[in-house]
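Engineer: Okay, predicted coordinates and the sequence, questions at the end:
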Amino acid sequence: MATTRRATAPDLPFMVHVLRYAIGGVAGPLSVEDCRTNPAIAHYIDGWTPDQIGMICLVDDSPVGAAWLRNLPADDPGYGFVAPGIPELMIAVSAQQRGQGHGGFLLASLLDECTRHDVRSVSLSVEAENEPAVAMFRRAGFVDVSSNADRLTMLRVDGNPVVSPSR
């Protein structure tokens, strides 16, 4: 049975590990070095502290997934940047643990924590062809707000879906 807990500073190496999968997407994981040296990726970890919202999913007391928020500025936006003040979600589950519901459980735990801390909006970026992830985010109330090449930017506001702008 899976459980979740708040992420702490000692979880950062594991968060980098799963970040490799989140950013690599369906093509496969990036290297730890890529995650640490590419500024467009490193800012998802650099500057994260335990006072920010982050959750670790555990199975048999071993971490299998992580989800956390980063509030990045407009002059250094993330892939899922929507507007200043709207944090971006990073989430991934280790490859061998996927398809078992851990991602949805982890996402629900993180969104519950957002509600407890009055975080009203959350954005994210996901590969459009990652159908299981896109479906999970839509079930959680995220809607598409833009697309760029093969990626979707999605947004969830107040725990309720927002109306997608017409295209």
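Structural biologist: Cool, the structure landed.
Engineer: CA only for contacts and neighbour counts going forward, please
Structural biologist: Fine.
Engineer: Skip ahead from the longest helix along the chain and say which helix or strand is next.
Structural biologist: Once the chain is assigned using DSSP state H, the helix that runs over the most residues is helix 102-116. Going down the chain from helix 102-116, the next helix or strand is strand 121-127, by DSSP states H and E.
Engineer: and the angle from that following strand to helix 102-116?
Structural biologist: Following axes from the mean of the first three to the mean of the last three C-alpha atoms, to 10 degrees, one obtains 160 degrees for the angle between strand 121-127 and helix 102-116.
Engineer: what packs against strand 121-127?
Structural biologist: Here strand 121-127 touches strand 88-93, helix 131-139, strand 151-157, going by 3 or more C-alpha pairs under 8 Å, 6 or more residues apart in numbering; DSSP states H and E.
Engineer: Comparison target, given below:
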Amino acid sequence: MVHILCLAAGGPSGPLSVKECHDDPALAHYLDLWTPDQIGLICSDDHRPIGACWTVLRPAADPGRGFVAPGIPELIIAIAPEYQDRGHGSFLLAATLQATDDAGVRSVSAAVNDDDVRSIGLLRGAGFTSVGSHDGHSVMMRVR
């Protein structure tokens, strides 16, 4: 998941290094608080991970970029650049949202760079709507 977070954090300008992700407290806590009992899926092609999507439940005292309210998990998704525009992201997002629905999660938030038109379109297509923005990130939310 570390490598996928680096893809997601880099946005359209390209992936960050693993060191950059671990050294940035705003990014590192996405890794530090994820546990296997939270929802997460990995997409692979020929046994090679090409993307992932997971949710992280952040406390109000240490919110993430897409924090909306206590009890609403934030979604993180990324697909390796060479596998984008092939439907992998849509499939992975739909499967993850189905898993959240099945688990009884009623709302999911996400943060996306304001200039990341592709990701904003992907989230809107899955039912996310904009609920605010800060620090160059749009905050979006999906309510089931």
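Structural biologist: Received the coordinates, thanks. Computed from a predicted model, the values in this text were never measured in an experiment.
Engineer: rewinding a little: which residue numbers in structure 2 does the longest helix of structure 1 align to?
Structural biologist: Aligning helix 102-116 of structure 1 against structure 2 (TM-score structural alignment) gives residues 88-102.
Engineer: same question, stretch 65-75 of structure 1
Structural biologist: Mapped onto structure 2 using TM-score structural alignment, stretch 65-75 of structure 1 spans residues 51-61.
Engineer: Have a look at structure 2 and report its longest strand.
Structural biologist: Selection of the longest strand in structure 2 by residue count, based on DSSP state E, yields strand 48-56.
Engineer: what's the mean gap between it and the aligned bit of structure 1?
Structural biologist: Compared with structure 1 after the fit, strand 48-56 of structure 2 shows a mean deviation of 0.7 Å (mean C-alpha distance after the TM-score superposition for structure 1).
Engineer: so that strand versus strand 107-113, what angle?
Structural biologist: Interaxial angle, strand 48-56 of structure 2 versus strand 107-113 (the same axes, to 10 degrees): 120 degrees.
Engineer: His47 of structure 2 versus Val135 of structure 2, what's the distance?
Structural biologist: Slight slip there: residue 135 of structure 2 is Asp, not Val. Per C-alpha to C-alpha, to the nearest Å, Asp135 of structure 2 is found 37 Å from His47 of structure 2.
Engineer: what sits against Leu107 of structure 1?
Structural biologist: With contact set as C-alpha atoms under 8 Å, 6 or more residues apart in numbering, Leu107 of structure 1 has these partners: Ala67, Ile91, Ala140.
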